[in-house]
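*Asks:* just need the structure, nothing else, for what follows:
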Amino acid sequence: MFRFANFLFQPLLSGGSAQLRVLICHDVPPNHLERFESTLKRLAKSWEFISPEDFSAMIDGRVPIVGRKLLLTFDDGFSSNRIVAESVLDSMGIKALFFIVSDFVGLTDASEIKRFIAEKIHPGLLPDRIPDSWSNMGWKDLEFLLKKGHTIGAHTRNHARLTMIEDEAKLMEEIVGSGDRLSRELGTRIDHFAYTFGDIDSFNERALEISRKRYKYVYSGLRGNNLNVKPWAIYRDAMSPNDPPNLIGAFLEGGADLIYRGKMRKYLSWGGA
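*Replies:* Below is the predicted model of the structure:
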């Protein structure tokens, strides 16, 4: 149903049938790994997974967007991301973009890791409710991902909700400091940034202004088709490993896009568009 509706109305809304969409993933628990792989394989039947480099070229207008293209991203830097990269993405030939919370990388004490997750990534969740499988990648894991052809992006220093930060220096450190540290530690450019939580109330005009000066590409958590978008206003569709494939497919077909158009207009107004 959503594909049929998208087929009818998308050309009127965007000037063509091409689609360029981005998926957000987070932790993939061990008991969901097989299901996650099955979901990706199902998506690959109707979508072409593209690399972050190809996505950037399409956003920049250097490469035309033809057909149905899909970029896979992972937020936060959970240790399961490396497992997915090795056991699923490698065999499928998928190159993904990993948005990393820089102060989360390298934590080694189990209680400290759980406390960080409970206080910053999943605020309100008690540390003793954090599954043991929830852990973080280290710097060696990120180096491994780069060697495998994946791309690293920044996701703030502490997974901070940027609209809650009033101090200018702290805001700069969360946005700029995260990318700069990742670049220093890994010896690579960090051109991609995704703000945390992804909703329109977790970002604002000042945070966008800082982000645009440091990064070439800024990603939201607002759903939509990235056809003729600004590189600092990229849509992304969230998915969970336990989401039914039909639900994920419905979102990718644009089933919820209209809900986010007004929010993206507000977002664009911050950048003068």
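*Asks:* CA atoms for contacts and neighbours, from now on please.
*Replies:* Noted.
*Asks:* what separates residue 264 from residue 234, distance-wise?
*Replies:* 9 Å (Cα to Cα, to the nearest Å).
*Asks:* for residue 217, same thing?
*Replies:* Using Cα to Cα, residue 217 is found at 8 Å from residue 234.
*Asks:* please apply the same query to residue 225.
*Replies:* 9 Å.
*Asks:* ditto for residue 192
*Replies:* For residue 192, the distance to residue 234 equals 11 Å [Cα to Cα].
*Asks:* sorry, back to before: more neighbours, residue 264 and residue 234?
*Replies:* Taking neighbours as other Cα atoms under 10 Å, residue 264 and residue 234 compare with residue 234 leading, 23 against 19.
*Asks:* which residue packs closest to the more buried one, ignoring adjacent ones?
*Replies:* Leaving aside its chain neighbours, residue 234 sits nearest to residue 219 (4.7 Å; criterion: Cα to Cα, 6 or more residues apart in numbering).
*Asks:* this protein: strands as residue ranges?
*Replies:* 19-25, 48-49, 68-76, 97-100, 151-154, 192-194, 217-219, 237-238 (DSSP state E).
*Asks:* joint contacts of residue 192 and residue 234?
*Replies:* Counting by Cα atoms under 8 Å, 6 or more residues apart in numbering, the contacts common to residue 192 and residue 234 are 217, 218, 219.
*Asks:* of those, which is the nearest to residue 42?
*Replies:* residue 219 (25.0 Å; Cα to Cα).
*Asks:* list the residues that contact the residue nearest to residue 234.
*Replies:* Counting by Cα under 8 Å, 6+ apart, residue 219 touches 192, 193, 194, 195, 232, 233, 234, 235, 236.
*Asks:* tell me how many other residues crowd residue 22.
*Replies:* Counted with other Cα under 10 Å, the neighbours of residue 22 add up to 26.
*Asks:* right, and it touches residue 227 too?
*Replies:* No - counting by Cα atoms under 8 Å, residue 22 does not reach residue 227; the two are 11.5 Å apart.
*Asks:* one more, so I can put them side by side:
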Amino acid sequence: MQRSTYKTGGTVQTTGAVVMKNVLKKHLLLMLGLVNRLSSTKASTHILIFHDIPPIQINRLEKLIRHLNDRYDIIDPVTFTQQFQNKCFSKKKSLLFSFDDGFYSNYIVAKEILFPLGIRSIFFIPTGFIDCSNREDEINYINNNIYEEESKPDLEIDDMKPMRWEHLSELLDMGNIIGAHTINHTQLSSIKTNSLMIDEITSSGDRIEYMLGSRVDHFAFPFGDINSINANALRIASKRYSYVYSGIRGPNMLDTNNFTIRREPVNVSDDLRYNSLVASGGLSSYYWRDRIRLDEMIRQ
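*Replies:* I've put the predicted structure just below:
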């Protein structure tokens, strides 16, 4: 059988070579991350980001959550915001869970895994996804809005669907927090019209407040990387919300600005040891330049 190949950087690599390269890369990151983790003793909170959880990965996620719950102080969103308000972070490292994009699978995880463990989280919702009126609109939203072309998952689209407003209301009743994530999951840095920028950022929070009757103080910008945000978007978000979250890795400490909150993306398909490293902040040091750039934006 012929081996699969693809082009990268002007050369052709076999699938086997790519797999080996990724394995070696992860082992290197594990070793370097362990050094970073052992050298960091400051009180901090690392926020993990989860997205859609396919049914085939639910058990894998539960194993990860139970593993982290046994080893870390997992705090709720209210405790996290009180740390900012009181300028007093826990003396030991803590974790907070967050879920982006409003997938129904997040509701299942919260209800069947997190709630029985006493874990409360933040759910960042793109309201246009929740308001889709039919299955065709949902599929188009997923394909055209949530996933960038180069990172679309090889998943069964039938397993991916949005929560409904009643699910979000139930999440609130369980003690979770609902945050805004724009209307259309738009990359804010690509918006040229200021009025459209304001609408995407502020109207999503207004819509959630109207539908759920609960104040929305938390906002996460879509995609989360440094190239998906700019100073203008951050300025608009900071006027509407009390807390703005990125997807840039790093610890949240006493000197962290509440409009440049860091988070750690987690891929549930990665192995337990690697995701434990992610949760500990073992990869955070590689993103120090992005954190500096983000902090500079809020000062502009």
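*Asks:* TM-score for this pair?
*Replies:* Aligned and superposed, the two chains score 0.93 in TM-score terms (TM-score structural alignment, normalised by the length of structure 1); 267 aligned residues with a Cα RMSD of 1.9 Å.
*Asks:* out of the strands of structure 1, nearest to residue 118 of structure 1?
*Replies:* Among the strands of structure 1, strand 68-76 comes nearest to residue 118 of structure 1, with 13.0 Å by Cα to Cα.
*Asks:* report the aligned residue range of structure 2 for stretch 210-221 of structure 1.
*Replies:* Mapped onto structure 2 using TM-score structural alignment, stretch 210-221 of structure 1 spans residues 236-247.
*Asks:* tell me how many other residues crowd residue 121 of structure 1.
*Replies:* 20.
*Asks:* what lines up with it in structure 2?
*Replies:* Aligned partner of residue 121 of structure 1 by TM-score structural alignment: residue 146.
*Asks:* skipping its backbone neighbours, what lies nearest its match in space?
*Replies:* Sequence neighbours aside, residue 185 is the residue nearest to residue 146 of structure 2 in space, at 6.0 Å (criterion: Cα to Cα, 6+ apart).
*Asks:* quick one: contacts for the corresponding residue of structure 1 for the one you found?
*Replies:* Aligned by TM-score structural alignment, residue 185 of structure 2 pairs with residue 159 of structure 1. Going by Cα under 8 Å, 6+ apart, residue 159 of structure 1 touches 76, 101, 120, 121, 196.
*Asks:* chain neighbours aside, what residue packs nearest to the third one?
*Replies:* Okay, so that is residue 120 of structure 1. Leaving aside its chain neighbours, residue 120 of structure 1 sits nearest to residue 159 (5.8 Å; criterion: Cα to Cα, 6+ apart).
*Asks:* helices of the stretch 201-300 of structure 2, residue ranges please.
*Replies:* For the stretch 201-300 of structure 2, the helices defined by DSSP state H, counting those that start in this stretch cover 231-240, 272-279, 288-299.
*Asks:* read off where the last one ends up in structure 1.
*Replies:* Aligned by TM-score structural alignment, helix 288-299 of structure 2 falls on residues 261-272 of structure 1.
*Asks:* touching the matching stretch from outside, list them.
*Replies:* Counting by Cα under 8 Å, 6+ apart, 200, 204, 205, 208, 209, 222, 224, 233 sit against stretch 261-272 of structure 1.
*Asks:* is it true that the match of residue 121 of structure 1 touches residue 103?
*Replies:* No - counting by Cα under 8 Å, residue 103 is not a contact partner of residue 146 of structure 2; they are 10.7 Å apart.
*Asks:* stretch 70-88 of structure 1: end-to-end distance?
*Replies:* Using Cα to Cα, first and last residues of stretch 70-88 of structure 1 are 16 Å apart.
*Asks:* same question but for stretch 103-115 of structure 2, I mixed them up
*Replies:* 17 Å.
*Asks:* which residues of structure 1 does that stretch align to?
*Replies:* Mapping stretch 103-115 of structure 2 onto structure 1 (TM-score structural alignment) gives residues 78-90.
*Asks:* tell me which residues of that stretch come out buried.
*Replies:* 78, 79, 80, 81, 82, 83, 84, 85, 88, 89 (16 or more other Cα atoms under 10 Å).
*Asks:* with stretch 47-55 of structure 1 instead?
*Replies:* Buried residues in stretch 47-55 of structure 1, counting neighbours by 16+ other Cα under 10 Å, are found at 47, 49, 50, 51, 52, 54, 55.
*Asks:* next one: stretch 123-134 of structure 1
*Replies:* Under the neighbour-count criterion of 16+ other Cα under 10 Å, stretch 123-134 of structure 1 has 127, 130, 134 buried.
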